[in-house]
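> Sequence and predicted model, in that order:
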Amino acid sequence: MDYEPPFLEACRKLLESSLSLDTRAAAAAAADCELPVIDLDSLNSTKHAEREECMKEIIEAAKQWVFFQVVNHGISQQLLQRLLLEQMKMFHRPFVQKSRETSRAFSYKWGNPFATNLRHLSWSEAFHILPHEPPSTADDHHKCLRSTTEAYARKGGALAEKLAEILGQEMNMKSRYFREKCLPNTSFLRLNRYPPCPIPKHVFGFMPHSDSTFLTIVFEDQVGGLQLLRDGNWVSVKPNPHALLINIGDLFQALSNGVYKSIKHRVVAAQKVERFSVAYFYNPSYDAVIESHGTPKIYRSFTFREYKQQIEKDVKETGDKVGLFRFLL
């Protein structure tokens, strides 16, 4: 199909040189896991005890699981389904059209241009969207998608802020910290598509990584494929049609001085089906200073810009992210 990225053609040498290696770990079997599911409707209860219990559940789920699911999150199923529909329309356009998307508010990426072996090759494509960035004239034909992503980003930003403030209570942080650091224009969306893959035993849909955020909110279809590294073993997450997926990012691990952890996760490649997801990355401004709350401090203070620059440098040099290890004291 003409809308598929040319993975095999562009990476043929890499594939030929790597297929002789033992890369079967990319498709290693993983046990299913049931993530905690938290009903956020309790946060609206008139009973103080119910609100406190819900906040306690959120904090414990973040500490113990890192990934957890939330229902009654305030984002309607109608909006989520409209987002999925608009996303599918965008990805099912001819590849040559998608590859020309280069505006600041809207850009297209596929694979991993810095991959040095098959384990670094992500069999996926993505649209990166800055919902609050003024669109250029080149974005005029994406009006339906933009209105939908803007509506989703407003809801997602409010949800992320609420969850971050609850998690911040564990470190006795000021309630306005996230409202001051994470403005609407500092977060972004990534629309993901994982095409059918002819060599699913040898590549990932998305390579193992941790997120460089405070929090990530994920809306996914029901295909499945997300796996988490838990206690040294990969486990598969069963999609919940009524829930959004929340996970802790690197910045919260540094901010909390290790109280919350950011763990590696990946998406396995599938041979016959395509998978869609939307990730909302809750980020601070580039100049925001991330300083650990706790003693003794595990990480030195750094700006978000410094962190992103270090990641980009490591990826270009090694094909992979090093992350918080670079900022240990």
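Alright, I've got the coordinates.
> When you work out contacts or count neighbours from here on, use the C-alpha atoms and nothing else.
Will do.
> ok, Ala105 touching Ala138?
No. Taking contacts as CA atoms under 8 Å, Ala105 lies outside contact range of Ala138: 10.1 Å.
> Name the residue in the two with the higher neighbour count.
Ala105 (18 against 11; other CA atoms under 10 Å).
> first to last residue in stretch 295-305, what's the distance?
With CA to CA, to the nearest Å as the measure, the first residue of stretch 295-305 is 24 Å from its last.
> same deal with stretch 129-136?
Termini of stretch 129-136 sit 13 Å apart (CA to CA).
> For Arg146, which non-adjacent residue is spatially closest?
Closest residue to Arg146 apart from its sequence neighbours, by CA to CA, 6 or more residues apart in numbering: Pro131 at 7.0 Å.
> try this one next to it:
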Amino acid sequence: MENHRSRWFDVQSVPKSHIFSHEDRPGKEPVPVCRTIPIVDLGLQRLEMVRKIIEASREFGLFQVINHGMEESVIVEAIRVFKELFSMPAEEILKEANESGWVYMGSTSHGTKGGANLWRDNIKHPCHPLEECMKHWPRNPTRYREVIERYIVEIRRLSLRVLELISEGLGLEEGYLGGISQVQILTASNYPPCPDPSLTLGVLKHVDHSLITILAQGNARGLQVFKDGKWLGVEVVPNAFVVNIGSQLEIISNGKLRGAEHRVVTNQEVARTTIATFINPVPDCIIQPAEVLLTNSNPALYPPLSFREFVNANKAFGPHTDALQNGVISKISS
């Protein structure tokens, strides 16, 4: 543990390498916690769940779910195993990542626009097909594969349920979204306490490229969503998951749902460990507005494009680029 604590974040002030431009840094103005972001009880009557999810996806681009059917112990153990992993010396983590093929990014690996580094450690690995991908997951902690396999199986079940409720709310045929989706990527992040959170960020503002992203946000606030020209804090709800609407679902809904523009800030008091799972389309799937949503008065706003092409377009323009927000992939002009 001592090796972990003595790394880059054990400092009295934020290094220049981690200070963001005035445009991007959070600043000292407090960001209020938004109490109106819907918390959807998945034990409610079905029509009520669908209504709340669609309204939240239109207004905020995200919502939280409770009573989702995943045992709390599954979430707790997954968070715990990532804390154990991030407590290992960085050299050990990096060595195993290089040998196994998954990605570890320490703080100095996160090059962003302007050159500032993110205030986090992060690992990322694929999850589909599960049995094949597991062979390349971390071997330490020794129970990592067992614990995270169980977590991913439960996330797949939850994602299918949420996508089916969204499909129903949009008027799509049964299985429309579930049939093209995979739990493709897991990324876990450790955000250590920061001496001055006003100067740096855990994650720059962006919109996920997924259909949806399912986030276990740990024990401390840090996620913020951009709405109506201002940032709003997302509260931490015990045993809940945050569901972000991604750009692919914004396209399929022909703009009816919005991708959540969000960022992650740091805090001075406690470390924060989170797990995000990206529910993506199959790579060669053509993503375009669903025909059932189109009319003469509501034509397609986006051109057809495979998910692979979409991702490659973003990569070509560098990290933290969003193809829809920044015009890499333009809406169809009317």
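Yep, it's here. This structure is a prediction, so every number in the text was calculated from the model and none was measured.
> What does the TM-score come to for these two?
The TM-score (TM-score structural alignment, normalised by the length of the first structure) is 0.86; 313 aligned residues with a CA RMSD of 2.6 Å.
> For the residue nearest to Arg146 of the first structure, grab the count of nearby residues.
By other CA under 10 Å, neighbour count at Pro131 of the first structure equals 24.
> quick one: it from Leu163 of the first structure, how far?
21 Å.
> aligned partner of Val70 of the first structure in the second structure?
Using TM-score structural alignment, the partner of Val70 of the first structure in the second structure is Val65.
> which residue sits closest to its match, ignoring its sequence neighbours?
Val40 (4.7 Å).
> Contacts only, for that neighbour.
Applying CA atoms under 8 Å, 6 or more residues apart in numbering to Val40 of the second structure gives the contacts Met49, Lys52, Ile53, Phe63, Gln64, Val65, Ile66.
> does the aligned partner of the second one in the first structure sit in a helix, a strand or a coil?
I take that to be Lys52 of the second structure. Mapped onto the first structure by TM-score structural alignment, Lys52 of the second structure lines up with Glu57. Following DSSP: H, G, I helix; E, B strand; the rest coil, the label given to Glu57 of the first structure is helix.
> same thing with Glu250 of the second structure?
Per three-state DSSP, Glu250 of the second structure ends up helix.
> Now do the contacts for it.
Contacts for Glu250 of the second structure (CA under 8 Å, 6+ apart) come out as Lys256, Leu257, Arg258, Gly259.
> hmm, try it at 10 Å
Contacts for Glu250 of the second structure were tallied using CA atoms under 10 Å, 6 or more residues apart in numbering; they are 57-58, 61, 209-212, 256-260, 288-289, 302, 324.
> just Glu4 of the first structure next, same as before
By CA under 10 Å, 6+ apart, the residues touching Glu4 of the first structure are Phe91, His92, Arg93, Pro94, Phe95, Val96, Lys98, Trp110, Ser124, Glu125, Pro195, Pro196.
> neighbours around the equivalent of the fifth one over in the second structure, how many?
Residue correspondence to the second structure (TM-score structural alignment): Phe95 of the first structure is matched to Ala90. Residue crowding around Ala90 of the second structure was assessed by other CA under 10 Å; the count is 17.
> any idea which element the closest residue in space to Ala90 of the second structure that isn't next to it in sequence lies in?
With CA to CA, 6+ apart as the criterion, Ala90 of the second structure has its nearest non-adjacent residue at 6.9 Å, and that residue is His4. Assigned by DSSP states H and E, His4 of the second structure belongs to helix 2-5.
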